[in-house]
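Participant: Turn this into a model:
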Amino acid sequence: MEKPNTDIDWFEVISENYMNTEGRPMSVLESIRKDYPITCHGVGMSLGSSNDIDPNYLKDLKLLIDRVDPFLVSDHLAWNHFNGIRLHELIPVPYHEECLEVITNHIDHVQNELKRQIAIENISAYFNYKSSTMKECEFLNLLTQKTGCLILLDINNVYVNAKNFQFNPVDFIKTIPKKSIAQIHLAGFTDMGNFLFDTHAEPVHPEVWNLLETFLDYIPENVPIMIEWDENVPEFQQLEDELNKVRKIVKKGIKNEVREPSELIY
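Facilitator: As a prediction, the model looks like this:
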């Protein structure tokens, strides 16, 4: 397969799409991998489940990452698997000590089995648990301290949750240890009128670009940044144009002062 004419530096693949898979899917992935670094981003590890991590899942994931050697392996701070039932959604976890202990043990187990650090992504959510005793950003921070895991910081998810639950996105991002940020996601949400829905179906919104610009001086230098677009996917050139906006922001080295919440949530 001929290398595409693109300025894109690397690609991210959904791990589950290539686990236990051969044929054309794996052929295409291996062809891309010859020319580009990749990351493996999972949606099915279910780190927040009270059940143990599925050993067959981990076995298949390790076979994949040993085969394609991604520069980062990641999944979500969420659960979607319980007693053999798998949900096709990322369900948030309660933020309290008991849950922190469970997820800490799960991350330790996964990192030992895979023999590498993994990165955990903050998700978009549409409800809170009454049992939570801490904020999501505090919970993520404690996970990095206890396990040495990394953070995949989804700035779109930070903004969506900040708008839906009325908190300050500045405080959230400032709580995440800079040294733990291994990758950044950007995406487009859909405004449903009374809440924002993380659809990945639109261009990145100005408010999310604003958050990226605001914290450009805070995030690690040369951290990998990518655009997620899962529905209503446009022509490839439009996707590349979105990514070039990231390059322009980073190249300009914008150093905005941290603004008040009213300027970031509107």
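Participant: Going by C-alpha atoms from here, please, whenever you check contacts or count neighbours.
Facilitator: Will do.
Participant: In which helix or strand does residue 226 reside?
Facilitator: strand 225-228 (DSSP states H and E).
Participant: Please, which helix or strand holds residue 90?
Facilitator: Going by DSSP H and E, residue 90 is in strand 85-91.
Participant: Under a three-state scheme, what state does residue 183 occupy?
Facilitator: Under the three-state scheme (DSSP: H, G, I helix; E, B strand; the rest coil), residue 183 adopts strand.
Participant: ugh, wrong one, residue 219
Facilitator: Judged by three-state DSSP, the three-state class of residue 219 is coil.
Participant: Hmm, residue 181 and it touching each other?
Facilitator: Yes: counting by CA atoms under 8 Å, residue 219 does reach residue 181; the two are 7.1 Å apart.
Participant: where exactly do the helices run in this structure?
Facilitator: Under the criterion DSSP state H, helices of the chain are mapped to 23-35, 55-68, 97-114, 136-147, 155-165, 169-175, 206-214, 236-252, 261-264.
Participant: Look at residue 61 and say how many residues are nearby.
Facilitator: Other residues lying near residue 61 total 22 when counted by other CA atoms under 10 Å.
Participant: need the contact list for it.
Facilitator: 15-16, 19 (CA atoms under 8 Å, 6 or more residues apart in numbering).
Participant: swap the cut-off to 6 Å and go again
Facilitator: For residue 61, the contact set (CA atoms under 6 Å, 6 or more residues apart in numbering) is empty.
Participant: can you tell me how far it sits from residue 2?
Facilitator: Going from residue 61 to residue 2 by CA to CA, to the nearest Å gives 27 Å.
Participant: now swap in residue 44 and tell me
Facilitator: For residue 44, the distance to residue 2 - CA to CA - is 32 Å.
Participant: out of those two, which sits in the busier spot?
Facilitator: residue 44 (23 against 7).
Participant: one more to put side by side:
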Amino acid sequence: MHNVPWLGFGLGLRPPHFQDVLEGAEGVDWFEILSENFMVAGGKPRYYLERVRADYPIVMHGVSMNIGSTDPLDMDYLARLRELMRSIEPVWLSDHLCWTGAGGQSSHDLLPLPLTDAVLNHLLDRIDRVQNYLGRPLVLENASTYLAFAGDEYLEQDFLNQLSRQSGCRLLLDINNIYVSSRNHGFDANAYLDEIDTQAVVQFHLAGHSDYGDYVIDTHDHPIVDPVWALFERAVRRFGPVSTMIERDDHIPPFAELVAELDQARRIAAPHWPSSEVPHASAR
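Facilitator: So this is what the prediction gives:
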């Protein structure tokens, strides 16, 4: 995945905003879809997706690949994912570095992996098979975590770097997830960010979370908080122009409120990314 295009500033495409987008999403350069919501041929979701895709770049983002599990790869899922990919031609396709089930049972959650050489080798094999089947590199996201394994042999950022270098996959760096995990585990979020390979990252996620004081949960149901914006600014300075989008999956506000939040990301990036490189929302 060389010469990855910079898409600018995007939003997650969610059903409450379908009509707003069709009427003209001023201030939004691109959209990310949740792949599983569109993996059925026909119907209203695909109708809206096809109309949006005619006017905007689309990125696919999944939650069910189960890349870290010991279960066999779900070839039925991958076949449906590939059909959707071929239909809408996304700029790239991503999922989470995690496992979501075992023994044929789904946990409906993004579960953490031990950060060991054995797990790294397990992932390298599975990523290779998925990339060959889909015919393109995967993009994998750092998930938020709430526990660590006593047997860990890597820091997460080092594990991500090794995985990208050895598999050829790229990274979707979720800025909010770094913050959430740093609060839960007590590590330095700035140091984590500073140690990620700049050449590996093709996308940033921004989102809100629920803060319970002693722990933080990645819920995507609140506005982005100041410490996450500060971490994003550090990422902007370190990585240069990276396609950036906001996720909101619950307590979804009016479309205009999310566009206003996206404008804040633009304002933060503007002093650090040359204005000549910043795409305008009207440019397609």
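Participant: Kindly provide the TM-score of these chains.
Facilitator: The TM-score (TM-score structural alignment, normalised by the length of the first structure) is 0.92; 254 aligned residues with a CA RMSD of 1.5 Å.
Participant: Nearest to residue 186 of the first structure among the helices of the first structure would be which one?
Facilitator: helix 155-165 (5.4 Å; CA to CA).
Participant: ok, average deviation of the closest one from the second structure?
Facilitator: Superposed on the second structure, helix 155-165 of the first structure shows a mean distance of 0.6 Å to its aligned residues (mean CA distance after the TM-score superposition for the first structure).
Participant: Looking for the alignment partner of residue 51 of the second structure in the first structure.
Facilitator: Using TM-score structural alignment, the equivalent of residue 51 of the second structure in the first structure is residue 31.
Participant: ugh, wrong one, residue 89 of the second structure
Facilitator: By TM-score structural alignment, residue 89 of the second structure lines up with residue 69.
Participant: The aligned partner of residue 133 of the second structure in the first structure: neighbour count?
Facilitator: Aligning on TM-score structural alignment places residue 133 of the second structure opposite residue 113 in the first structure. Residues within reach of residue 113 of the first structure, counting by other CA under 10 Å, total 13.
Participant: Okay, residue 113 of the first structure and residue 121 of the first structure: tell me how far apart.
Facilitator: 20 Å.
Participant: repeat for residue 167 of the first structure
Facilitator: 19 Å.
Participant: Then residue 218 of the first structure?
Facilitator: 18 Å.
Participant: just residue 50 of the first structure next, same as before
Facilitator: Following CA to CA, the distance that separates residue 50 of the first structure from residue 121 of the first structure is 19 Å.
Participant: Residue 249 of the first structure: neighbouring residues, count only.
Facilitator: Counted with other CA under 10 Å, residues neighbouring residue 249 of the first structure total 15.
Participant: Show me what residue 72 of the second structure lines up with in the first structure.
Facilitator: Match for residue 72 of the second structure (TM-score structural alignment): residue 52.
Participant: ditto for residue 98 of the second structure
Facilitator: Under TM-score structural alignment, residue 98 of the second structure pairs with residue 78 in the first structure.
Participant: show me what contacts its match?
Facilitator: 48, 90-93.
Participant: okay if I get these as TSV plus neighbour count and distance to residue 186 of the first structure?
Facilitator: TSV is the format used below for the contacts of residue 78 of the first structure (neighbours: other CA atoms under 10 Å; distance: CA to CA, whole Å):
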residue	neighbour count	distance to residue 186 of the first structure
48	27	23
90	19	17
91	21	20
92	21	19
93	21	22
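Participant: Nearest to residue 234 of the first structure among those residues?
Facilitator: Distances from residue 234 of the first structure to the contacts of residue 78 of the first structure, taken by CA to CA, are shortest for residue 90, at 24.7 Å.
Participant: distance of that closest one from residue 63 of the first structure?
Facilitator: 24 Å.
Participant: just residue 242 of the first structure next, same as before
Facilitator: Using CA to CA, we find residue 242 of the first structure at a distance of 33 Å from residue 63 of the first structure.
Participant: re the thing from before, in terms of neighbours, single out the busier of residue 167 and residue 121 of the first structure.
Facilitator: The neighbour comparison of residue 167 of the first structure against residue 121 (other CA under 10 Å) goes to residue 121, with 24 against 15.
Participant: wouldn't that one be in contact with residue 150 here?
Facilitator: No: with contact defined as CA atoms under 6 Å, residue 121 of the first structure does not reach residue 150; the gap is 8.9 Å.
Participant: Residue 233 of the second structure pairs with which position in the first structure?
Facilitator: In the first structure, residue 233 of the second structure lands on residue 213 (TM-score structural alignment).
Participant: Identify the spatial nearest neighbour of its match, chain neighbours not counted.
Facilitator: Counting by CA to CA, 6 or more residues apart in numbering, residue 213 of the first structure lies nearest to residue 254, which is 6.1 Å off, once chain neighbours are set aside.
Participant: number of nearby residues for the one you found?
Facilitator: 15.
Participant: Residue 238 of the second structure now?
Facilitator: 14.
Participant: Name all residues that make contact with residue 71 of the second structure.
Facilitator: residue 102 are the contacts of residue 71 of the second structure under CA under 6 Å, 6+ apart.
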